[in-house]
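Visitor: below are the sequence and a predicted model for it; my questions follow.
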Amino acid sequence: MRPKQPIGQLKALFAEQVYPDQLGRYSRHKLAELAATHGTPTLIIDRDVLTEQYQSLQAALPGVNMRYAIKALPHPAVIEHLHHLGCGFDLATSGEIQRLQQLGIDAKQTIHTHPIKKDAEIRQAIDFGCRLFVVDNSHELAKFVPHKDRVELLLRVNFRHQDAVVDLSRKFGCELTHIPNLIEQAQQAGIRIVGLSFHVGSQVPAPVAHVNAIEQCIDVFNSLPQVDWRVLDIGGGFPIAYNGPALDIVDFCAPIHAALQQVDPDIELLAEPGRFIAGPSAIQLLSVVGKAQRGAHTWYYLDDGVYGTFSGMLYDHARYPITPLAQHDMTQGLKPSVLAGPTCDSIDVIADDMVLPDLAVGDYLVATQVGAYTLASATDFNLYPKAKVLCLNGQLMAQ
């Protein structure tokens, strides 16, 4: 059994888990009303936060055209709202194309970024109207020979970053040394290569990876002047702070913006933000459905877990801030606690060493920063339904 911790130490641990700046824009009373009205688990998407995140990134990277990575949070209301703001879209699958078609959004500001595709997927994207695609090897390049008069291609380059939380270059991207051969293959086949793309990985802690990648892409442009270079896609990877103070995206992007000033002004600049736009836009309301004392820890069983909205803990290596919705006395009753999901699987644990006040069955909790790679990868394991989704404007939940 673990030794009991002094109350002062427990209070400090509890304070580390609660970040008012991420919940302070909302009235806890109104959130409780929403939970009572709609039930739990309920995911609430805030359109105002979507606007703030999109506009702040656009301001931090002026001259870069945003293509929202639909996979992060493909909810129709999110896509419609970003389209209204003027954002374009990063497509990767036929399902994402169908989602845009269902919403009446055309292909004018889209790019298909999946480096590996079936021919049927290529044809569907072309029929939709998408003309810009990404490849990273000779086999994929050859798939575009039948479509060469209707498409333009970017070569995705591999720039690995050891500190990225999710290393996307482990799976995709060609080496810099392969570019001349791919260019030659494309020219012989009559396929138009018009640019380069890269993705330094998800949640990179500093902009140095983007800067290095941009500089090396510029070197490629200069070393192969016979190519009609017209596009540079700098991918995503713009981080958010899951725990602690919000990230200053202007400071993060300043070196990236400076590096982009060295790119030929005739080259169009694209980016593929997903997490940065979607992550902070959603909070989740949950309920305690069960409670048990197991050794030194109080176990609280919630109505959503890692098979649902918290799936990002497994697939995305994220840990989401979560706290009781009601205000509690911080001077007494703090206990080492475990938050578990509702399924019958023992892996379904959200947090196994939290410090919480004494909660009752029926009490509400709220998780923040749950917009990206959460609902998108949620399952119905054990046939538990996925969280209900509300899409609101922030003032409806404010003081």
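Guide: Received, thanks. Computed from a predicted structure; not experimentally measured.
Visitor: from here on, contacts and neighbour counts on C-alpha atoms
Guide: Will do.
Visitor: next SSE downstream of the helix ranked longest in the chain?
Guide: Secondary structure of the chain per DSSP state H: the longest helix is helix 208-223. Of the helices and strands lying after helix 208-223 in sequence (DSSP states H and E), the nearest is strand 231-233.
Visitor: these two touch, right, residue 14 and residue 353?
Guide: No - in this structure residue 14 lies outside contact range of residue 353 using Cα atoms under 8 Å: 10.7 Å.
Visitor: looking at those two, which one has more neighbours?
Guide: More crowded of residue 14 and residue 353, by other Cα atoms under 10 Å: residue 14, with 19 against 13.
Visitor: which residues touch that one?
Guide: Contacts for residue 14 (Cα atoms under 8 Å, 6 or more residues apart in numbering) come out as 354-356.
Visitor: alongside the first one, take a look at this:
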Amino acid sequence: MKYPRLMVLLFITLLLLLLPAGALGSVRVDADLPGVAIFLDGDYIGSTPQNLSDVQPGEHQIAATVTGHQAQSRNLTFPVNGSDQILFTFGSSSQKYVPGMIRIRDCVGTPEMTGLLGSSITVATLPDGNLMAYYSGMGEGVRCAGSSDGSEWHEFPDGCLLPADEGSISSPFSSPWVFTTSDGGYRMIYGINDENGPSLYSARSKDGVRFTSEGKVTLSQVPDQDMKGQFSIPSGLRMTDGKLRMYYAVSDGAIRSAVSDDDGKTWASDEGNRIESATDPTVALLENTTYGLFYVDLSAGAKGQRLMLATSSDGLDFSHMVKEPILESEQKGVWILDPEVHKSSSGGWNLYYSLMGVPGEAGIRVPVIMRSVIDPGCLLSGISG
């Protein structure tokens, strides 16, 4: 016969089609910890336990993730005979990370741990209403996690943008800001700290999960404005005129901004600084189209200890500020970093931020991402001109 292998494959396919329902067998996927997220070939299918039966014949990868532990994966060939079981073993006790002592204002809810380990989080709402969190992993590139309402998160085992995607770029990169584009896709602006200092790069995605690097961000300079070529920690929003405004920190301890009218492909710098002695900006459009800029205070005696809010009517002049910190660390060696404000589908506001401990001074061994519910109207009542 001229094509014996092809005939065998056709015979096997036909045999599988003629098998009665349930003949392909099933696999139960479970774990020794609660709330373990399960992925089939990279797609999230739910938390343990899961029963796999309606799976296409062939090789498949089953992956499991739970915060605080390294992701695990197994290869499996369908069909299986009868029933089988996969048990992922992470250990009988999960790792504990004790957050530092934080003082909050009346407008801010009690801090809660998200279960995510990392920093520089940004949160986006997908077309199906689910949430995606993008954040800096511990030397693992940009990590991502999904959630239906922000209360529980499942990490994607392969992340969203890994160092291998950068080709010749070997330096760690982090601080992602993700936004939707006019064609229905997603763009990520993130930082790389290489031998020339911090710089911004961009990446694209069709589904908001798998990103491909585009290269270095083009940012034109205003005459006589010294950019020093060093900027990082990006965040921003789409303004009422459809343009994007990005806010970023520079190495001399200030927050600046830039505008794009082509979905973030190119950027034009705004003149001057938005706020002095500040870093880690995030911005949200609050009541009455007021721009609210949340940032970490770098003024004398407050470096990394206080999270502040300033407002603006045009997104440029942020001279109106809260009288007191929104959050303040009360524990030596604990820093408050990387705020992110996200409006939920129910209309409430969630404030995400990282707590990081100085080695030898605090019990936080790795950065932990926290969440507090905030009342923006209450916060605005404390603004002084």
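Guide: Sure, I can see it. Source: prediction; values computed, not measured.
Visitor: care to give me the TM-score?
Guide: Comparison of the two superposed chains (TM-score structural alignment, normalised by the length of the second structure) gives a TM-score of 0.25, and 157 aligned residues with a Cα RMSD of 6.7 Å.
Visitor: what's the helix or strand for residue 49 of the first structure?
Guide: Counting by DSSP H and E, the element that carries residue 49 of the first structure is helix 47-60.
Visitor: can you pull the buried residues of that helix?
Guide: For helix 47-60 of the first structure, burial by neighbour count (16 or more other Cα atoms under 10 Å) applies to 47, 49-51, 53-54, 57-58, 60.
Visitor: what residues does it touch?
Guide: Helix 47-60 of the first structure has contacts (Cα under 8 Å, 6+ apart) with 64-66, 78, 81-82, 85, 249-250, 253-254, 257, 276-278, 280-281, 391-394.
Visitor: tell me the helix or strand right after the longest helix seen in the second structure.
Guide: Secondary structure of the second structure read by DSSP H shows that its longest helix is helix 4-18. With elements assigned by DSSP H and E, the helix or strand that comes after helix 4-18 of the second structure is strand 26-31.
Visitor: picking that back up, just the closest of the contacts of residue 14 of the first structure to residue 30 of the first structure, please.
Guide: Here the nearest of the contacts of residue 14 of the first structure to residue 30 of the first structure, counting by Cα to Cα, is residue 356; it sits at 22.2 Å.
Visitor: about what we covered before: helices or strands next to the longest helix of the second structure in the packing?
Guide: On a contact count with 3 or more Cα pairs under 8 Å, 6 or more residues apart in numbering; DSSP states H and E, helix 4-18 of the second structure meets no helix or strand.
Visitor: so which residues of the second structure form helices?
Guide: 4-18, 376-380.
Visitor: return the most buried member of the ones you listed.
Guide: When these are scored by mean count of other Cα atoms under 10 Å, the highest mean neighbour count falls to helix 376-380 (a mean of 16).
Visitor: filter the contacts of helix 47-60 of the first structure down to the buried ones and hand me the PyMOL line.
Guide: In PyMOL, this line selects whichever of the contacts of helix 47-60 of the first structure come out buried by 16+ other Cα under 10 Å:
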select buried, resi 64+65+66+78+82+249+250+253+257+276+277+278+280+281+391+394
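Visitor: quick check: strands, which of the contacts of helix 47-60 of the first structure are part of them?
Guide: Secondary structure from DSSP state E places 64-66, 391-392 of the contacts of helix 47-60 of the first structure in strands.
Visitor: so where do the strands sit in the stretch 1-150 of the second structure?
Guide: 26-31, 37-40, 43-47, 50-52, 58-65, 72-78, 83-88, 102-104, 112-117, 119-125, 131-136, 142-147 (DSSP state E, counting those that start in this stretch).
Visitor: nearest to residue 257 of the second structure, of the ones you listed?
Guide: Nearest to residue 257 of the second structure among those is strand 119-125 (17.6 Å), distances taken as Cα to Cα.
Visitor: now tell me what touches the closest one from outside.
Guide: Residues outside strand 119-125 of the second structure that contact it (Cα under 8 Å, 6+ apart): 131-137, 174-179, 233, 337-340, 342, 352-354, 367-369.
Visitor: mind listing what's buried along that strand?
Guide: Going by neighbour count (16+ other Cα under 10 Å), the buried part of strand 119-125 of the second structure is 119-125.
Visitor: list the contacts of the nearest residue to residue 383 of the second structure once chain neighbours are set aside.
Guide: Nearest in space to residue 383 of the second structure, with sequence neighbours left out and distances taken as Cα to Cα, 6 or more residues apart in numbering, is residue 322 at 4.4 Å. Applying Cα under 8 Å, 6+ apart, we find residue 322 of the second structure in contact with 308-310, 379-380, 382-384.
Visitor: mind running it again at 7 Å?
Guide: Counting by Cα atoms under 7 Å, 6 or more residues apart in numbering, residue 322 of the second structure touches 308-310, 382-384.
Visitor: just the buried ones from those, in ChimeraX syntax?
Guide: The buried residues among those can be selected in ChimeraX (16+ other Cα under 10 Å) with this line:
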select :308,309,310,383
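Visitor: got the contacts of residue 322 of the second structure as TSV, with distance to residue 78 of the second structure columns?
Guide: Formatted as TSV, the contacts of residue 322 of the second structure follow (distance: Cα to Cα, whole Å):
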residue	distance to residue 78 of the second structure
308	55
309	55
310	57
382	61
383	62
384	65
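Visitor: what's the closest non-adjacent residue to residue 269 of the second structure?
Guide: Residue nearest to residue 269 of the second structure in three dimensions, not counting chain neighbours: residue 258, with 4.1 Å by Cα to Cα, 6+ apart.
Visitor: surely the one you found meets residue 249?
Guide: No - when contacts are counted by Cα atoms under 7 Å, residue 258 of the second structure is not listed as touching residue 249 (11.5 Å).
Visitor: which of the two has more neighbours?
Guide: Taking other Cα under 10 Å, residue 258 of the second structure and residue 249 do not tie; residue 249 has more neighbours (27 against 19).
Visitor: tell me how far that one lies from residue 18 of the second structure.
Guide: Applying Cα to Cα, to the nearest Å, one obtains 63 Å for the distance of residue 249 of the second structure from residue 18 of the second structure.
Visitor: if we can go back for a sec, for the helices of the second structure, which one sits closest to residue 191 of the second structure?
Guide: Proximity to residue 191 of the second structure (Cα to Cα) singles out helix 376-380 among the helices of the second structure, at 28.8 Å.
Visitor: wait, residue 47 of the second structure touches residue 40, no?
Guide: No - contact criterion Cα under 7 Å: residue 47 of the second structure and residue 40 do not qualify, at 11.6 Å.
Visitor: more neighbours, those two?
Guide: Taking neighbours as other Cα under 10 Å, residue 47 of the second structure and residue 40 compare with residue 47 leading, 19 against 16.
Visitor: how about the nearest residue to that one, chain neighbours excluded?
Guide: residue 37 (4.4 Å).
Visitor: surely that neighbour touches residue 50?
Guide: No - using Cα under 7 Å, residue 37 of the second structure is not in contact with residue 50; the gap is 9.7 Å.
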